[in-house]
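Colleague: heads up, no residue letters with this:
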């Protein structure tokens, strides 16, 4: 299947570094970041897994669970995790799916035949508590992922879910936000009684809601 934004991410059960893992049961009511790797013992992915392990408290603070996927088996993952701890200074502290039969890779459309017929591309899926796909990013094998940007986009998604705003280019926590154009004048005044800066009728800037 080909997953698009706002599609429901399907459930699956697969082996992992933490045993048999049923995705929906494991995810519960949390947001999820699932990120895939082409295979074990790859240099860029080794640094990424170490980075996510270090950032796990930041994800948890946002109510987000993290989970990796690689197409090798659980025994290989266990050996790789030793290298991650040794070279990155942080042990693996989240599950790594053992997708040796490519079942999950096929289910989530993580194999791009023009890149490789057998290995997953390096994709990030951000999934909300309703199991809807909210963000997808796909990176080439040579470029390490920017997890600070992934945290930023989660902050934006969670903020804009709570308030009728959107975030502008390069937005960071605490920065100005945009009142959504669909919000009429009267409703905007009720929600933002201190007013806004209007650059254009469709571009109204307000301080970030608390």
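Modeller: Perfect, I can see it now. Keep in mind the model is a prediction, meaning the values are calculated, not measured.

Colleague: okay, CA-based contacts and neighbour counts for the rest of this
Modeller: Will do.

Colleague: neighbours of residue 185, how many?
Modeller: Residue 185 has 11 neighbours, counted by other CA atoms under 10 Å.

Colleague: just residue 101 next, same as before
Modeller: Neighbourhood size, residue 101 [other CA under 10 Å]: 12.

Colleague: try this one next to it:
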């Protein structure tokens, strides 16, 4: 378990797309949290560099304001930084007092940096121990399906996080792939054809090409 491992024991591990998310057990602002607790629902697991910082505060307000939208997509939110639990508690209490927003999702402490290193949230050789702005999309079976990393000085777009989550769910549900800029309600694209017959059939479809066929053009919408 990652909660008992030293940073040197996990430094060569990293979360990878289509592999199981590394499990862990950690204290959080909402009690003890285990990665395995989230099986059966999607999880948006994200790190931030430090509490009481301007960009992180703007992100946490945005994530909380969108919490109902994540819940409607069957997803939970989970935050992390290498700050202590007590710093997390003080920060979210101050956010509530100053911005009238109560943070309802857990924020885990990772003072040992074991979880952050296992997920690649702290870059090897970095002079800083702060976690970069990472987002991991973990499916109900516990597999990492997508990752986004931002530098410390650029805030995330919660709308983009929602878009990626929606795209992953749509792709899974309908065996389609999502083109550039796809948003809920837009047409998807069919996966590459598997044989010549399928390629020929798509060549006759209106509004597309055998290698780029919108879902509705094939009659599969």
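Modeller: Happy to help now that I have it. What you see is a predicted model; the values in this text were computed from it and never measured.

Colleague: what does residue 214 of the second structure align to in the first structure?
Modeller: If you follow residue 214 of the second structure across to the first structure using TM-score structural alignment, you land on residue 205.

Colleague: any buried residues in the helix or strand hosting its match, and which?
Modeller: For residue 205 of the first structure, the host element (DSSP states H and E) is strand 203-206. Burial within strand 203-206 of the first structure, assessed by neighbour count using 16 or more other CA atoms under 10 Å, is assigned to 204, 205, 206.

Colleague: and if you look at stretch 7-22 of the second structure?
Modeller: The neighbour-count criterion (16+ other CA under 10 Å) identifies 7, 10, 11, 15, 16, 21, 22 as the buried residues of stretch 7-22 of the second structure.

Colleague: got it, and stretch 169-181 of the first structure?
Modeller: Residues of stretch 169-181 of the first structure classed as buried by neighbour count (16+ other CA under 10 Å): 172, 176, 177, 178, 179, 180.

Colleague: can you check stretch 122-135 of the second structure too?
Modeller: Going by neighbour count (16+ other CA under 10 Å), the buried part of stretch 122-135 of the second structure is 122, 123, 129, 130, 131, 132, 133, 134, 135.

Colleague: max pairwise distance over those residues: which two?
Modeller: Of all pairs drawn from these, the widest gap by CA to CA lies between 129 and 135 and measures 17.5 Å.

Colleague: where exactly do the helices run in the first structure?
Modeller: Counting by DSSP state H, one finds helices in the first structure at the ranges 23-27, 43-61, 74-88, 103-107, 147-162, 185-191.

Colleague: the second structure: matching residues for the fifth one?
Modeller: If I follow you right, that is helix 147-162 of the first structure. Alignment of helix 147-162 of the first structure against the second structure: residues 158-173, by TM-score structural alignment.

Colleague: mean per-residue distance, the matching stretch versus the first structure.
Modeller: Overlaying the first structure shows stretch 158-173 of the second structure at a mean distance of 0.7 Å from the equivalent residues (mean CA distance after the TM-score superposition for the first structure).

Colleague: how far does that stretch sit from its chain's centre?
Modeller: Once both centres are worked out by CA atoms, centre = their mean, to the nearest Å, stretch 158-173 of the second structure turns out to sit 10 Å from its chain's centre.

Colleague: which ones are touching the match of residue 214 of the second structure?
Modeller: Counting by CA atoms under 8 Å, 6 or more residues apart in numbering, residue 205 of the first structure touches 176, 177, 178, 179, 196, 197, 198, 199.

Colleague: again, only this time at 7 Å
Modeller: Under the criterion of CA atoms under 7 Å, 6 or more residues apart in numbering, the neighbours of residue 205 of the first structure are 176, 177, 178, 179, 196, 197, 198.

Colleague: what residues of stretch 69-88 of the second structure count as buried?
Modeller: By 16+ other CA under 10 Å, the buried positions in stretch 69-88 of the second structure come out as 70, 75-85, 87-88.

Colleague: so how far is it from its chain's centroid?
Modeller: Centre to centre, stretch against its chain (CA atoms, centre = their mean), the figure for stretch 69-88 of the second structure is 11 Å.
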